[in-house]
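Novice: Fold the following, please.
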Amino acid sequence: MTSQWTQDKYHKKALKEGFRARAAYKLTEIQKRFSIIRDDDNVVDLGAAPGSWLQVLQALTHGRIIGVDLNPIAPMEGVTTVVGDFTTPEVQEEVRELAGGVVSVVTCDAAPKLSGATSYDQARAIALGEDALGFAVTLLKEGGNFLCKSFQGEDFPEFYAEVKKHFRSVRTYRPHASRRGSREVYIIAKNFKRSGDDA
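Specialist: A predicted model of the protein is given here:
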């Protein structure tokens, strides 16, 4: 079980090692365990600000790395950023062009601003995950991978089932770097299967 000391440990470690947020260690742990990113993959990170996952991706792939967020992201070498709403066709087409038409992996560590009302926040988080899944289904190449943060709650099983419709391997994982008491869980979906209904 994580503790307040663990939370402080990851926060201090991020500062010491130059990561923009402690979330960097979640992606590092998931990659070590599930190998979702190969060294030549083009990766799109949704809700990428402030950019800690982009920093990790720099060390994982020599492919194109694209970060998308409503807010500007401080520049970093080897990373292209797009300011905009990833649910819009305009942003999706811009990303497709930047990726040279091939998106191998879509990651999303985004979360809505929390109101404190558990059921409401969980529903908004699931909706955000559904938007990320829609993006992935639209742009991913056949056999591509999808990693998305979600939150446990009454709406989660339905969302998880929807992800399973599009990928041959789907599982959940909670990294050690997650905060104590958080309901967050990550969906690791591998081997995208494009259907005739997918854009």
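Novice: C-alpha only now, for contacts and for neighbours.
Specialist: Fine.
Novice: in the chain, which spans are helices?
Specialist: Listed in chain order, the helices of the chain (DSSP state H) span 4-17, 24-34, 52-60, 89-98, 118-139, 156-166.
Novice: Let me have the ones you listed in a markdown table, extended by mean neighbour count and distance to residue 149.
Specialist: What follows is the helices of the chain, written out as a markdown table (neighbours: other C-alpha atoms under 10 Å; distance: least, C-alpha to C-alpha, whole Å):
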| stretch | mean neighbour count | distance to residue 149 |
| --- | --- | --- |
| helix 4-17 | 14 | 18 |
| helix 24-34 | 17 | 10 |
| helix 52-60 | 21 | 12 |
| helix 89-98 | 16 | 20 |
| helix 118-139 | 20 | 7 |
| helix 156-166 | 16 | 11 |
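Novice: another one to check against the first:
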Amino acid sequence: MTEPPRKRMVRLPTGGSDEGRAKPARLKTAKQRTPSSQAWLERQINDPFAAKARAHGYRSRAAYKLIEIDDKFHFLKPGVRVIDLGVAPGGWTQVAIERGVTHIAAVDLLPVDPMPPAHILQMDFTDPECGPMLIDLLGGPPDLVLSDMAPNTVGHRQTDHLRIVGLIEVATAFAISVLKPGGAFAIKAFQGGEVGDLIQKLRLDFASVKNVKPKASRADSSETYIVATGFKGRRDAPDAGA
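Specialist: All right, here's what the predicted structure looks like:
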């Protein structure tokens, strides 16, 4: 007597979310792409933080870097004034708004879709007119300056390194010149001798300076974040050291 066919005990998967586990995806075609751009695209597709960002409506995976930083330092809250340097595409400002910040001024070289109530400038932050414009849009000095800026690279290691260092120096000088006493500063940096120099410099002006590597920063990246809190006030102010 012939046995009836056995029922399948395990069903094939029928779907899933952007956050579910999946076999690493490969792009079907690499036509007109360089190997480096092909690798970057495949990494984006398979990146769990990029998938979470898509699922949760964040404009970039960088949102999770600021979420982790703020969960530790708690500087995003209703009533504070925030300046976001290098805002594009907007992930950090999204997080600030989500956490109750209503006074935000931001800037980037690239165009950024509106994010009310944030005021967004499209201009070069190193333009001397940019800083005063940000303060004017904010309605006063900030409690927090955020910088996720990175320079446009040219592929020449030494030139690109100098651009990174220069941008960090300009952002740091800006933060120290505009922050309210007690304020905070968080900036993207890259592991190297300059990080140690930056930490030592910031310790002159802030009560606490920490080096933070968020989980959303890729393990193979030299990217890190320096978080300085408890701004002591401008040393050249009339009552400084009084």
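Novice: before we move on, back to that, which of the helices of the first structure sits closest to residue 69 of the first structure?
Specialist: helix 89-98 (10.3 Å; C-alpha to C-alpha).
Novice: Run through who's touching that closest one.
Specialist: 44, 66, 82, 84-86, 102-103, 135, 139 (C-alpha atoms under 8 Å, 6 or more residues apart in numbering).
Novice: picking up where we left off before, closest to residue 77 of the first structure out of the helices of the first structure?
Specialist: helix 52-60 (8.5 Å).
Novice: For that closest one, grab the matching residue range in the second structure.
Specialist: The aligned range for helix 52-60 of the first structure in the second structure is 91-99, by TM-score structural alignment.
Novice: residue range for the strand of greatest length in the second structure in the first structure?
Specialist: When the second structure is parsed with DSSP state E, its longest strand is strand 223-231. On the basis of TM-score structural alignment, strand 223-231 of the second structure is assigned to residues 184-192 in the first structure.
Novice: next one: stretch 166-174 of the second structure
Specialist: Taking TM-score structural alignment as the measure, the first structure aligns residues 127-135 with stretch 166-174 of the second structure.
Novice: Show me what residue 132 of the second structure lines up with in the first structure.
Specialist: By TM-score structural alignment, residue 132 of the second structure lines up with residue 93.
Novice: Looking for the alignment partner of residue 69 of the second structure in the first structure.
Specialist: Looks like residue 69 of the second structure aligns to residue 30 there (TM-score structural alignment).
Novice: Look up how far residue 75 of the first structure lies from the closest residue to its match other than its chain neighbours.
Specialist: Nearest-residue entry for residue 30 of the first structure: residue 175, 7.0 Å, with adjacent residues in sequence omitted and distances by C-alpha to C-alpha, 6 or more residues apart in numbering. Distance, residue 175 of the first structure to residue 75 of the first structure, using C-alpha to C-alpha, to the nearest Å: 27 Å.
Novice: my guess is residue 41 of the first structure meets residue 61, correct?
Specialist: Yes: contact criterion C-alpha atoms under 8 Å: residue 41 of the first structure and residue 61 qualify, at 6.0 Å.
Novice: quick one: which of these two has more around it?
Specialist: Shown here are residue 41 of the first structure and residue 61; by other C-alpha atoms under 10 Å, residue 41 has more neighbours (21 against 16).
Novice: Pull out the buried positions in stretch 108-116 of the first structure.
Specialist: Using 16 or more other C-alpha atoms under 10 Å as the burial criterion, the residues of stretch 108-116 of the first structure that qualify are 108-111.
Novice: cool, and stretch 171-180 of the first structure?
Specialist: Residues of stretch 171-180 of the first structure classed as buried by neighbour count (16+ other C-alpha under 10 Å): 174-179.
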